[in-house]
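In: any chance you can model this:
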Amino acid sequence: MNDVLIYDEIGTGDSTPKAVTTALANRSGDLTVRVNSPGGDAYAGLAIMNTLREYAGKVTVIIEGLAASAASYIAIGGADRLVMCSNAELMIHDAMLMTQGNFDQLTKDAAQLNRISDTLAGIYATKAGGTKEQWRDLMKAETWFSAEEAVKAGLADAIHGMKAEQPATVSASALTQYRYAGRSNAPAPNLAALATPSRKENIVSFLNRFARNEEGTPPAAEENIGFSPEQWNRLTAALRLDQAATLEEVVAAVETLSGATDQEIAAAINDVKAQVKAQAKIDRTVVVDAAVWDKMQETLKVGVVAQTQAGRLNAEQVVDQAIRVGKASPGQREQWIAAFIKDPEEITRRLNKAQEIPRIERGYSKVNLDEQENKGWVR
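Out: Predicted coordinates:
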């Protein structure tokens, strides 16, 4: 059997990055990774997860008992397919760190923990959907999942009723560092927090499903695709594209349409309506062919987008020149550009009258080499 066991705390015993890498060194073909761990060192967990991701064969992870903390994202992020035994559990939480020091040191440690937790939230979001912010909320609450709940949340792919061939136990003392000692002592996961994806997430999810199809080919009517050939035809028609359009062409069309705001498009269409009304007969009724009207709207949209892009380019040229001669700060570039687009004459006048910003040569600052090094373990 081509199995690897992760039964220890992450970062100890056979559950270190070195041990897992060594175990995989001479293996080939599909791999099964069996997990029963209370978690452990965060960076060791990331290293093991990345080792599994780089394995050439298909990786199936089976959670046989518990995958908590670092063990959870090893299983979720390192598997091509994640299966949980029917009575297994999974837990996610914000990163923790044992540390000490003054205000500055603790502030740095807090920033480090926040950054690491965002990274872990991204792993869960990539697997199950939703945003990093939504998963951070579940992590902050220390959320425990049963096998059924993990599948429902999208973290696991299936439930497996097989009895573990090499059963392992997790010491109760290993769970004392957590808020809850197992799923039976924890509240149910707040899955409602994941049920309302944003418009942007829906668009990205749709394009990701499209990207999994061969470019230039309308998607087949398969259960796991998520949209039908009819929907594909409607999308390409709405974007004025051929049905054999590639992903790049679809993305480019979406970007072009998103360049103009709804207000700008509505204003341009209202202008046309006003012109038509002014030129209409006494009865104020004008009949326009539907295809002609659609073409007029499309032309207006393209014109608005082109005008917006030209205005942005002109603003960038003026502001970048001001930065080069020292009359504007690079850190305020976007603010200057936005102001120029709103009132070009006023901002040009202000930049011309501005005094050159004094420049200070850098590279000779004294560095404190005695800064205390953090010795804690992130978990």
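
In: only C-alpha atoms from now on, for both contacts and neighbour counts.
Out: Fine.

In: count of neighbours near the residue lying closest to Tyr55 once chain neighbours are set aside?
Out: With CA to CA, 6 or more residues apart in numbering as the criterion, Tyr55 has its nearest non-adjacent residue at 7.9 Å, and that residue is Leu24. Using other CA atoms under 10 Å, Leu24 is surrounded by 17 other residues.

In: now do the helices in the stretch 151-300 of the chain.
Out: 199-211, 229-238, 247-258, 262-278, 290-324 (DSSP state H, counting those that start in this stretch).

In: list the helices and strands the fourth one packs on?
Out: Looking back up the chat, that one is helix 262-278. helix 290-324 (3 or more CA pairs under 8 Å, 6 or more residues apart in numbering; DSSP states H and E).

In: I'd like the structure of this one too, to check against the first:
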Amino acid sequence: MDPRQRLHALASNRSGSGYRMAVQPGSTTARVDLYDEIGYFGVSARDFARDLQALEDVDTIELHVSSPGGDVFDGIAITNALRQHPARVVATVDGLAASAASFIVAGSADEVVMARNSELMIHDAWGMAIGNAADMRKLADDLDRISNNIASMYADKAGGTVADWRDVMLAETWFSAEEAVEAGLADRVETKREDDEDAPAKAAFDLSVFAHAGRAHAPAPRTPVASASGSRNTQTSERSTAVAFSDEQMTALREFAGVPSDADEGTILAALEDKVTAPAPQPTPTTPTVPEGMALVDQATLNALRTDAAAGREARNRQLEQERAAIVDSAVQDGRIPPARREHWLNQLAADPGAEQVLASLAPGLVPLEELGDSGTQVRNQASTEDDTYRQLFGDTPKEG
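Out: The predicted structure follows:
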């Protein structure tokens, strides 16, 4: 049977299953409807890949999707079958692309179109196991590996890292058509026709297995690569990433680059490169503000001032020592204290300058200037007299030097 006749037969035989491949006679565009679960009792990867091989002469595949997802590995196999086909793949999410269906469109299509009011959902891989603790731990490791693999497809399409997209998947994130484009998972929202009416999408599948039954019941999505300025990631037929800017963004870029309002992208890029490579302007030197009552000095002057201050303190200490010595020597000379007590009074004056008043209060001649009789006894008596006088003035505890 001719491949095209076989496809027409396939479309007829499976018209009630939600899965269909068809090529109009004489056309090089094939339409593929994926309106069912992936794997399980829906569309198997084996059937999909076999039917896709019959599309030998087409150069465009229009993939229309409305699916709650399903088996991960069937979904990956379908993704790779579409990737390996030479035709350009344009995927349109007509209703819902959830779970495995979301990475089929994000990972296989050269262009992803969100029909108005359609939704897209991504989440971490699920699994079930029966067995002991080791079996459960192995399942957890397998699910992490599978989920990281899925996250890499979203990262390849939209940018960001695998870890970033895993966080979004773990939160079970739902996107409206516009939010999917903003996140970079889709390229554009389908253009509205004049006779179309907006209506919220109705779930054709049982979504109770998910944490949220659609975008209306889910929190606002958080995405690793959000375009606050309105630009989006697009993919060419060679699956390379390009950036499309709006008219408003192009105007802002021209103004920033300082080029005419009709400058093309090449002129803008050259001007921006000049700005990037130009040396940064040097800051204008400013005079530092000095608080009132203070003055700035250089380091050499500051060091000299510190040296002078240290020398001044040393000279002042020597001067004080000389003054104390003169006071004590004067007291010895006029007989107020005996020579044997000279060091005691020098220490006393150094510890307590008020001791000078004690010396001044002593009457001259208390100590004979000429030695009479037992000089030792006389000195002891004089010292006792001084001590009595000191205790009368300052108490019983003498100050030590």
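
In: the residue nearest to Tyr55 of the first structure -> the second structure?
Out: Using TM-score structural alignment, the partner of Leu24 of the first structure in the second structure is Leu52.

In: got the contact list for the strand or helix carrying its match?
Out: Taking DSSP states H and E as the criterion, Leu52 of the second structure maps to helix 45-53. Contacts of helix 45-53 of the second structure with the rest of the structure, by CA atoms under 8 Å, 6 or more residues apart in numbering, involve 7, 21, 38-39, 74-75, 77-78, 81-82.

In: those in strands, which ones?
Out: The members of those that map onto strands under DSSP state E are Met21.

In: which one of the contacts of helix 45-53 of the second structure is nearest Arg380 of the second structure?
Out: Gly75 (116.1 Å; CA to CA).

In: so what's the residue count around the closest one?
Out: Counted with other CA under 10 Å, Gly75 of the second structure comes out at 24.

In: my read: it touches Ile104, true?
Out: Yes - contact status for Gly75 of the second structure versus Ile104: in contact at 6.3 Å, counting by CA atoms under 8 Å.

In: leaving out sequence neighbours, find the closest residue to the residue positioned nearest the centre of the first structure.
Out: Nearest residue to the geometric centre of the first structure (CA atoms, centre = their mean): Gly122, 5.8 Å. In space, Gly122 of the first structure comes closest to Lys132 once its chain neighbours are excluded; the distance is 5.3 Å by CA to CA, 6+ apart.

In: follow-up on the earlier one: where's the residue nearest to Tyr55 of the first structure relative to Gly101 of the first structure, distance?
Out: Using CA to CA, to the nearest Å, Leu24 of the first structure is found at 40 Å from Gly101 of the first structure.

In: surely Ile327 of the second structure is within a helix?
Out: Yes - judged by DSSP: H, G, I helix; E, B strand; the rest coil, Ile327 of the second structure forms part of a helix.

In: neighbours of it, just the number please.
Out: 16.

In: mind checking which helix or strand the aligned partner of Gly95 of the second structure in the first structure is in?
Out: Using TM-score structural alignment as the criterion, the counterpart of Gly95 of the second structure in the first structure is Gly65. Gly65 of the first structure is part of strand 59-68 when elements are defined by DSSP H and E.

In: who are the packing partners of that strand?
Out: strand 31-37, helix 70-78, strand 81-85, strand 89-92.

In: now do 10 Å
Out: strand 3-6, strand 31-37, helix 42-54, helix 70-78, strand 81-85, strand 89-92, strand 143-146, strand 158-160 (3 or more CA pairs under 10 Å, 6 or more residues apart in numbering; DSSP states H and E).

In: deepest of those, which one?
Out: Mean neighbour count, computed with mean count of other CA atoms under 10 Å, is highest for helix 70-78 among these, reaching a mean of 28.

In: tell me the angle of that one relative to helix 42-54?
Out: 20 degrees (axes from the mean of the first three to the mean of the last three CA atoms, to 10 degrees).

In: mean deviation, helix 70-78 of the first structure versus the second structure?
Out: Here helix 70-78 of the first structure, set against the second structure after superposition, deviates by a mean of 0.4 Å using mean CA distance after the TM-score superposition for the first structure.

In: how big is the angle separating that helix from strand 81-85?
Out: Using the same axes, to 10 degrees: helix 70-78 of the first structure against strand 81-85 is 140 degrees.

In: gap between helix 70-78 of the first structure and the chain center?
Out: On the basis of CA atoms, centre = their mean, to the nearest Å, helix 70-78 of the first structure sits 17 Å off its chain's mean C-alpha point.

In: corresponding residue for Arg137 of the second structure in the first structure?
Out: Match for Arg137 of the second structure (TM-score structural alignment): Thr107.

In: SS state for that match?
Out: Applying three-state DSSP: Thr107 of the first structure is helix.

In: quick one: neighbours of it, just the number.
Out: Quick note: Thr107 of the first structure (other CA under 10 Å) scores 12 neighbours.

In: which of the helices and strands packed on strand 59-68 of the first structure sits closest to Ala306 of the first structure?
Out: Among these, helix 70-78 sits nearest to Ala306 of the first structure (CA to CA), with 42.3 Å.

In: which strands and helices sit next to that closest one?
Out: So helix 70-78 of the first structure, by 3+ CA pairs under 10 Å, 6+ apart, packs with strand 3-6, strand 31-37, helix 42-54, strand 59-68, strand 81-85, strand 89-92, helix 103-128.

In: could you dump those to CSV with distance to Ile269 of the first structure?
Out: Formatted as CSV, these follow (distance: least, CA to CA, whole Å):
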stretch, distance to Ile269 of the first structure
strand 3-6, 63
strand 31-37, 59
helix 42-54, 51
strand 59-68, 54
strand 81-85, 50
strand 89-92, 51
helix 103-128, 40
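
In: just the buried positions in stretch 294-310 of the first structure, please.
Out: Neighbour counts over stretch 294-310 of the first structure (16 or more other CA atoms under 10 Å) mark 297, 300-302, 304-305, 308 as buried.

In: chain center to it, what's the gap?
Out: 31 Å.

In: so it aligns onto which residues of the second structure?
Out: Using TM-score structural alignment, stretch 294-310 of the first structure pairs with nothing in the second structure.

In: ditto for stretch 48-56 of the first structure
Out: Stretch 48-56 of the first structure maps onto residues 78-86 of the second structure, going by TM-score structural alignment.

In: picking that back up, what sits against the counterpart of the residue nearest to the centre of the first structure in the second structure?
Out: Here Gly122 of the first structure is matched to Ser152 in the second structure, going by TM-score structural alignment. Ser152 of the second structure sits next to 103, 107, 158-166 when contact means CA atoms under 10 Å, 6 or more residues apart in numbering.
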